[in-house]
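**Student:** here is a sequence together with a model predicted from it:
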Amino acid sequence: MSSNSRIIGVSLGHRTLAEADHWILALDPAPVLACTHLVGEPFPHVAISVLSVSPITSPPELRSAADAAATGRSGRAVRFPGVERLTGDLTVGEILQRSSISRVDVLGGGPAEAGTVVATGDFVRPQFQGGELVLVTTPAAGGRLVPFERRDPTPCCADH
């Protein structure tokens, strides 16, 4: 990573997390770190912070959202060190060893045990919390955990 790397805020008006993820994953070269941020101004959308040496510009009307993303203290990480090694079923300990994730939590239950298996579904989106990258999980069948955020979540009331 170059000493000229810095966090840049980008706002292109992405309406969904999936749209923002797609834009991030299409960057070439891939950034070391890229996060999404939900912003409300000038309209609800997803802004992005990215560690980059290259300037990425936002339209003037979205500059305040880009600035908010660049200076935000939280974010949902799409690209982060080790993300490419978080595929398949891994133990909590393996996730912590293979990536920059600092902690794996069970929603409402605190830190997960190091030997507990996480079925990643090849889709891991940790959140920055208090300066640490934290993967929030939920219990699944067979004593396993799954990431709280799923690639293709079931819509609320899908069976109604």
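**Tutor:** Great, that's in hand.
**Student:** from here on, just use CA atoms for contacts and neighbour counts.
**Tutor:** Noted.
**Student:** sec struct for residue 58, please.
**Tutor:** For residue 58, the secondary structure call by DSSP: H, G, I helix; E, B strand; the rest coil comes out as coil.
**Student:** do I have it right that it meets residue 8?
**Tutor:** No. With contact taken as CA atoms under 8 Å, residue 58 and residue 8 are classed as non-touching, separated by 10.3 Å.
**Student:** next one for the comparison:
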Amino acid sequence: MIIAVDSGTAGTVEAEHLCHELLGLLTGAEIACTHWIPAGRPDPLSDEDQAGLGAHVAVSITLPSATTAMVRRLRHRADEEDLGLVISEPSIELGPSHLVRGARLASAEGAGRTAGRLFRFPGQSAAVGRLTARELRERAGIDLVEGIGGTPVHDDSVIDTRDFVRPVWRSGRSVLLVQPAAGGVLVPFELEHQQKCCSNH
């Protein structure tokens, strides 16, 4: 099942913090993603002002199932903080309509694995230190290691993960984008600029 939340978060640092807090309300979560939500537009069928929300980041969490208590905690938090909440099973949509639309998009991308940046994923704890592309695929469950700008990546290419990897979903596969670095190694394209309060979760 998929749980998606849109709080209108401005960037990935805040979105990862939200992910971490939501994971504290859930058990058995396997995957957590952040999703880029385009700027909203006025909804001619609604009396609410939808134009004020710019591009922002929502989150989705995948887990086998949710207990009644977990759903109750999520609903309570959404009510308290005026969040957009979408739960796939049971089907629940709650919150301001413009945030619910963002949560719907995050839910669809997470369910289809068509887009989204992975904050938690199976095998993540193995994606540390220096690993070859083959080892990242075999140990960390990353489907593809891809070099940006045509940078070649072979099975024995060494990736210095710097203990921070954020693969992305693309066409149902998890893809880690890498770039050249000093010393003849590759490093993740997204470097760790997150605040330590979130990067260590």
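**Tutor:** That came in fine, so what should we check first? Keep in mind that this is a model prediction, so the values were computed, not measured.
**Student:** contacts only, for the aligned partner of residue 121 of structure 1 in structure 2.
**Tutor:** Taking TM-score structural alignment, residue 121 of structure 1 has residue 162 as its aligned residue in structure 2. The neighbours of residue 162 of structure 2, taking CA atoms under 8 Å, 6 or more residues apart in numbering as the test, are 128-130, 187.
**Student:** which residue in structure 1 aligns with residue 150 of structure 2?
**Tutor:** In structure 1, residue 150 of structure 2 lands on residue 109 (TM-score structural alignment).
**Student:** helices of structure 1, start to end?
**Tutor:** Taking DSSP state H, the helices of structure 1 run over residues 17-25, 63-71, 92-98.
**Student:** could you dump these to JSON lines with mean neighbour count and distance to residue 45 of structure 1?
**Tutor:** Supplementary listing: the helices of structure 1 in JSON lines, determined by neighbours: other CA atoms under 10 Å; distance: least, CA to CA, whole Å:
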{"stretch": "helix 17-25", "mean neighbour count": "16", "distance to residue 45 of structure 1": "9"}
{"stretch": "helix 63-71", "mean neighbour count": "21", "distance to residue 45 of structure 1": "9"}
{"stretch": "helix 92-98", "mean neighbour count": "18", "distance to residue 45 of structure 1": "30"}
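**Student:** can you tell me the closest non-neighbouring residue to residue 149 of structure 1?
**Tutor:** Closest residue to residue 149 of structure 1 apart from its sequence neighbours, by CA to CA, 6 or more residues apart in numbering: residue 125 at 6.8 Å.
**Student:** same question for residue 117 of structure 1.
**Tutor:** The shortest distance from residue 117 of structure 1 to any residue other than its chain neighbours is 4.2 Å, reached at residue 91 (CA to CA, 6+ apart).
**Student:** what lines up with that neighbour in structure 2?
**Tutor:** Matched by TM-score structural alignment, residue 91 of structure 1 corresponds to residue 132 in structure 2.
**Student:** setting aside sequence neighbours, what's the nearest residue to the spatially most central residue of structure 2?
**Tutor:** Structure 2 has residue 33 as the residue nearest its centroid, 1.5 Å off, counting by CA atoms, centre = their mean. Beyond its immediate neighbours in the sequence, the residue positioned closest to residue 33 of structure 2 (CA to CA, 6+ apart) is residue 118, lying 4.4 Å away.
**Student:** residues near the aligned partner of the one you found in structure 1, how many?
**Tutor:** Under the alignment defined by TM-score structural alignment, residue 118 of structure 2 corresponds to residue 77 in structure 1. In terms of burial, residue 77 of structure 1 registers 25 neighbours under the definition other CA atoms under 10 Å.
**Student:** was I right about the residue nearest to residue 149 of structure 1 contacting residue 137?
**Tutor:** No. Under the criterion of CA under 8 Å, residue 125 of structure 1 makes no contact with residue 137, lying 10.3 Å away.
**Student:** anything in contact with each of the two?
**Tutor:** The contact lists of residue 125 of structure 1 and residue 137 share 147, 149, where a contact means CA under 8 Å, 6+ apart.
**Student:** just to revisit the earlier point, next, format the contacts of residue 162 of structure 2 as CSV and append neighbour count and distance to residue 97 of structure 2.
**Tutor:** Supplementary listing: the contacts of residue 162 of structure 2 in CSV, determined by neighbours: other CA atoms under 10 Å; distance: CA to CA, whole Å:
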residue, neighbour count, distance to residue 97 of structure 2
128, 16, 40
129, 11, 43
130, 17, 45
187, 23, 40
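**Student:** got a markdown table for these, with distance to residue 18 of structure 2 too?
**Tutor:** What follows is the contacts of residue 162 of structure 2, written out as a markdown table (distance: CA to CA, whole Å):
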| residue | distance to residue 18 of structure 2 |
| --- | --- |
| 128 | 23 |
| 129 | 27 |
| 130 | 29 |
| 187 | 26 |
